[in-house]
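>>> need a structure here:
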Amino acid sequence: MNRRAAMLLSLVAALMPAAPADAQPIAAGRPINLYVGFAAGGPADLLARIVAERLQEQLGQPVVVQNRGGAGGTIAAAAVAKTRPDGTSLLLVTSGHTGAPALYRNLPFDNQKDFSPIIALAQSPVVLLADSKSPHRDIQGLVAAAKSNPGKLNFGTGGGGATLTALAAVLLCRDLAIDAVAINYPGSGPANIALTSGTIDFSFDIVSGAMGLLTAGTVRGLAVTSPHRSSALPDVPTVAETVRPGFDVTGWFGILAPAGMEQSLVDQLNAEFARILASPPLKARLATLGIDPIGGTPQQFADLIAAETTRWGGLIRELGLKVD
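Coordinates of the predicted model:
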């Protein structure tokens, strides 16, 4: 088992207990803004709205999702980094957050020092998609077509090219020596529209973001990027078992707050989100979306961010990727 897999498993095993009954109101009962760095309708936005609804029920105070899409989630992250660490501003971050320091030349925040990790929420693999009317019916056929027509096929990713889906696509094309043209969209919603309209040949999305289209039969899943098949898509093979042994890219989501937050408030927020993740109805709902809860302590989430920053930063520098 690699270090990353072991870390995620340790997080799953470390779900925090419920918050104490005498806990003080978070943010003194004021509304809590949960920022999302992507357009409405995508996987990050969907998860944010699910957990915001539960958090509002638990706290008895408004929790408002604020979409600040663009630049691979860095616009929302920059906004939250500048707010007061009083619990009124939180950020739902994706694993793409860990690649931002290597991708952007003038990033206005430090992806680790400027935030207080709260909890790793959940994980979901990336899925390679083709339109249901596409001639590409499996990943082997798509790879063969791409190699026979270098530079002719194009693919889409959401989040402006600076997300895990984009990195998974670049990594897979590199490993398979595929020459295909990347087209970057502001979110997975617009990328999926381009796929179903025939603008692009294939796309990459987090499983949770594509489940609606997959269930409706509008698109087909050709492969998932996790080491094992997704429980939500048991008939979709992995990249590792088909065309690239050992391939492993799994997306995750977590909650950050501005740096400098008092430890007592960090712990209280961690406990509230852990209660959400431990809810059987929520687990069942996430399972239908191909999302698996993680959980764990703030320090474990900090360790995950540090390890992933090293991993993806190394790949980005190796490939010479940059986003202006």
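
>>> When you work out contacts or count neighbours from here on, use the C-alpha atoms and nothing else.
OK.

>>> Would you state the helices of the protein in chain order?
3-12, 43-59, 74-81, 100-103, 139-148, 164-175, 188-196, 207-216, 239-242, 263-277, 280-288, 298-319 (DSSP state H).

>>> Please tabulate these in a markdown table, including the columns mean neighbour count and distance to residue 37.
Output for the helices of the chain, formatted as a markdown table (neighbours: other CA atoms under 10 Å; distance: least, CA to CA, whole Å):
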| stretch | mean neighbour count | distance to residue 37 |
| --- | --- | --- |
| helix 3-12 | 15 | 23 |
| helix 43-59 | 19 | 8 |
| helix 74-81 | 23 | 5 |
| helix 100-103 | 22 | 13 |
| helix 139-148 | 16 | 30 |
| helix 164-175 | 21 | 13 |
| helix 188-196 | 22 | 12 |
| helix 207-216 | 19 | 15 |
| helix 239-242 | 18 | 28 |
| helix 263-277 | 20 | 19 |
| helix 280-288 | 14 | 20 |
| helix 298-319 | 17 | 17 |
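
>>> Residue 239 reaches residue 225, doesn't it?
Yes - contact status for residue 239 versus residue 225: in contact at 5.5 Å, counting by CA atoms under 8 Å.

>>> I'd like to know which of the helices of the chain lies nearest to residue 230.
Nearest to residue 230 among those is helix 207-216 (8.4 Å), distances taken as CA to CA.

>>> Now do that closest one: which elements does it pack against?
Packing partners of helix 207-216 (3 or more CA pairs under 8 Å, 6 or more residues apart in numbering; DSSP states H and E): helix 43-59, strand 115-131, strand 219-224.

>>> got the contact list for the shortest one?
Residues from elsewhere that reach strand 219-224, judged by CA atoms under 8 Å, 6 or more residues apart in numbering: 125-133, 137-139, 196, 213-214, 230, 236-239.

>>> the inter-axis angle of it versus strand 115-131?
120 degrees (axes from the mean of the first three to the mean of the last three CA atoms, to 10 degrees).

>>> To compare with the earlier structure, here is another sequence to fold:
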Amino acid sequence: MTVPTLNRRHLLGAGATLATTALWPRLGAAQAAWPSKAVRFVVPFAPGGSSEIVARATAAELTKLLGQSVFVDNKPGGAGNVAMQEVARIDDQHTLILGHIGTLAVNPYIFDKLPYDPNKDFKPISLLAKVPSLYVVRPDLGVKDLKEFVAMARAKPGALSYGSAGNGSAGHLAMEYLKMASNTFILHVPYRGTGPQLTDLMGGRLDAAAVGAPAVLQFIKTGKLRCIATGTPQRLPQLPDVPTVAEQGFPGFEMTQWYGLLAPSNFAPAHAEKLAAAAAKAVKEPAALKSLEADAAQAVGSTPADFARFIQLEQQRWKPVIARAKIKPD
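Prediction:
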């Protein structure tokens, strides 16, 4: 039998194979070691409100699951654009950001030019939670549900008014979405924040509003406001007798504020996979669920692919609403 001769090429090839094989355990260990230091979780809004609750509940559980501190860093300004621009350009593998309906699905259509690209500059990790929007009216308006409210608005175009926390706010979008779906005209009165608009609504100077559940549940329960519909796909446990908008003649209608976890586009795929699994588990942990449910927020915890599809659908939902209402930032 002839024994093959090992020439220089064979030896080099064998050496390269051995070297690569020897390197595999170290590469795997390096990937598994992420995160190797504290993780910064940027929130593009001021402290307080649902964004803070979702971010801190998630960060606390991620700290346990990832074995490194995950700390929340609030960086408000420019409707979230300031923080989004910073994180889009960062390159350290240890900075994440809280994505939001505003920064991902609304800002692209209300600002003439954004300092970031919501679809190219970020890697979707997981949809964390949704916060229901509630449609409320002053109790003495004379309507008991959404059907009666829409009938009144159609009978008196422009006679009814609604308040919002400002142009481009979630409440503004929610009511304009309802107006588009119901083919009604209701006068918009923008305020500088949720508090002032609720004061005028309960004082009888406004007729209606769409507000995140945490801000109005207490007033609904005490009878200071009447909830005529929820923007959620299903009825809320906190308001089991209040039907959804979809139930009252508008199939497929959904209006919720939502929050998700994003990483810069250069985030390593292996890190993204590990983080997504941890995030989906984090929001379902008992302590996180307790924090979220206290704020009427609904935990989700999706895969990166599902979150990416969700963002695309939300952009498709809000583009025509914003164009029809000609919404511009304050």
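
>>> Need the TM-score from the superposition.
Superposed pair, TM-score by TM-score structural alignment, normalised by the length of the first structure: 0.77. Supporting alignment: 299 aligned residues with a CA RMSD of 3.2 Å.

>>> re earlier: out of the contacts of strand 219-224 of the first structure, which are buried?
Among these, those classed as buried by neighbour count (16 or more other CA atoms under 10 Å) are 125-132, 137-139, 196, 213-214, 230, 236-239.

>>> Now do the contacts for the aligned partner of residue 32 of the first structure in the second structure.
In the second structure, residue 32 of the first structure lines up with residue 40, judged by TM-score structural alignment. Residues near residue 40 of the second structure by CA under 8 Å, 6+ apart: 70, 71, 72, 73, 94, 95, 96.

>>> Would you mind giving the residues you listed as TSV with distance to residue 326 of the second structure added?
Shown next, in TSV, are those (distance: CA to CA, whole Å):
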residue	distance to residue 326 of the second structure
70	39
71	38
72	34
73	33
94	38
95	35
96	32
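
>>> who wins for neighbours among those?
residue 96 (26 neighbours; other CA atoms under 10 Å).

>>> just checking, that residue touches residue 44?
No - Residue 96 of the second structure is beyond contact range of residue 44, at 11.0 Å (criterion: CA under 8 Å).

>>> now residue 139 of the first structure: how far from residue 73 of the first structure?
29 Å (CA to CA, to the nearest Å).

>>> just to revisit the earlier point, kindly reformat the helices of the first structure as a markdown table containing distance to residue 181 of the first structure.
A markdown table is the format used below for the helices of the first structure (distance: least, CA to CA, whole Å):
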| stretch | distance to residue 181 of the first structure |
| --- | --- |
| helix 3-12 | 30 |
| helix 43-59 | 24 |
| helix 74-81 | 24 |
| helix 100-103 | 19 |
| helix 139-148 | 10 |
| helix 164-175 | 10 |
| helix 188-196 | 14 |
| helix 207-216 | 21 |
| helix 239-242 | 20 |
| helix 263-277 | 39 |
| helix 280-288 | 32 |
| helix 298-319 | 16 |
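
>>> so which of the ones you listed comes closest to residue 121 of the first structure?
helix 263-277 (7.4 Å).

>>> which residues in the second structure does that closest one align to?
Taking TM-score structural alignment as the measure, the second structure aligns residues 269-283 with helix 263-277 of the first structure.

>>> Now find how far off-centre that stretch is within its chain.
17 Å (CA atoms, centre = their mean, to the nearest Å).

>>> Now tell me what touches that stretch from outside.
31, 34, 57-58, 61-62, 65-66, 125-126, 128-129, 261, 263, 288-289, 299-304.

>>> ok, back up a step: got JSON lines for the helices and strands packed on helix 207-216 of the first structure, with distance to residue 321 of the first structure too?
Output for those, formatted as JSON lines (distance: least, CA to CA, whole Å):
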{"stretch": "helix 43-59", "distance to residue 321 of the first structure": "24"}
{"stretch": "strand 115-131", "distance to residue 321 of the first structure": "20"}
{"stretch": "strand 219-224", "distance to residue 321 of the first structure": "23"}
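
>>> Those: which one's closest to residue 100 of the first structure?
Among these, strand 115-131 sits nearest to residue 100 of the first structure (CA to CA), with 14.0 Å.

>>> Quick one: list the elements packing against that closest one.
helix 188-196, strand 202-206, helix 207-216, strand 219-224, strand 250-258, helix 263-277, strand 292-293, helix 298-319.

>>> Looking at the helices and strands packed on helix 207-216 of the first structure, which is nearest to residue 318 of the first structure?
Per CA to CA, nearest to residue 318 of the first structure of those: strand 115-131, 21.6 Å.

>>> how far apart are that closest one and its match in the second structure?
Averaged over the aligned pairs, strand 115-131 of the first structure sits 1.8 Å from the second structure after superposition, using mean CA distance after the TM-score superposition for the first structure.

>>> Just the angle for that strand relative to helix 3-12, thanks.
Using the same axes, to 10 degrees: strand 115-131 of the first structure against helix 3-12 is 110 degrees.

>>> the inter-axis angle of strand 115-131 of the first structure versus helix 139-148?
Using the same axes, to 10 degrees: strand 115-131 of the first structure against helix 139-148 is 80 degrees.

>>> The residue nearest to residue 244 of the second structure when sequence neighbours are not counted: how many residues sit nearby?
In space, residue 244 of the second structure comes closest to residue 230 once its chain neighbours are excluded; the distance is 4.6 Å by CA to CA, 6 or more residues apart in numbering. Close neighbours of residue 230 of the second structure, defined as other CA under 10 Å, add up to 29.

>>> how about residue 230 of the second structure, what's its match in the first structure?
Counting by TM-score structural alignment, the partner of residue 230 of the second structure is residue 224.

>>> Residue 312 of the second structure now?
Aligned partner of residue 312 of the second structure by TM-score structural alignment: residue 306.

>>> which ones are touching that match?
By CA under 8 Å, 6+ apart, the neighbours of residue 306 of the first structure are 98, 112.

>>> how much space between the equivalent of residue 202 of the first structure over in the second structure and residue 282 of the second structure?
Aligned counterpart of residue 202 of the first structure in the second structure: residue 208 (TM-score structural alignment). With the distance defined as CA to CA, residue 208 of the second structure ends up 36 Å from residue 282 of the second structure.

>>> try residue 300 of the second structure
On the measure of CA to CA, residue 300 of the second structure and residue 282 of the second structure end up 10 Å apart.

>>> swap in residue 133 of the second structure?
24 Å.

>>> Likewise for residue 74 of the second structure?
Following CA to CA, the distance that separates residue 74 of the second structure from residue 282 of the second structure is 20 Å.

>>> do residue 168 of the second structure as well
31 Å.
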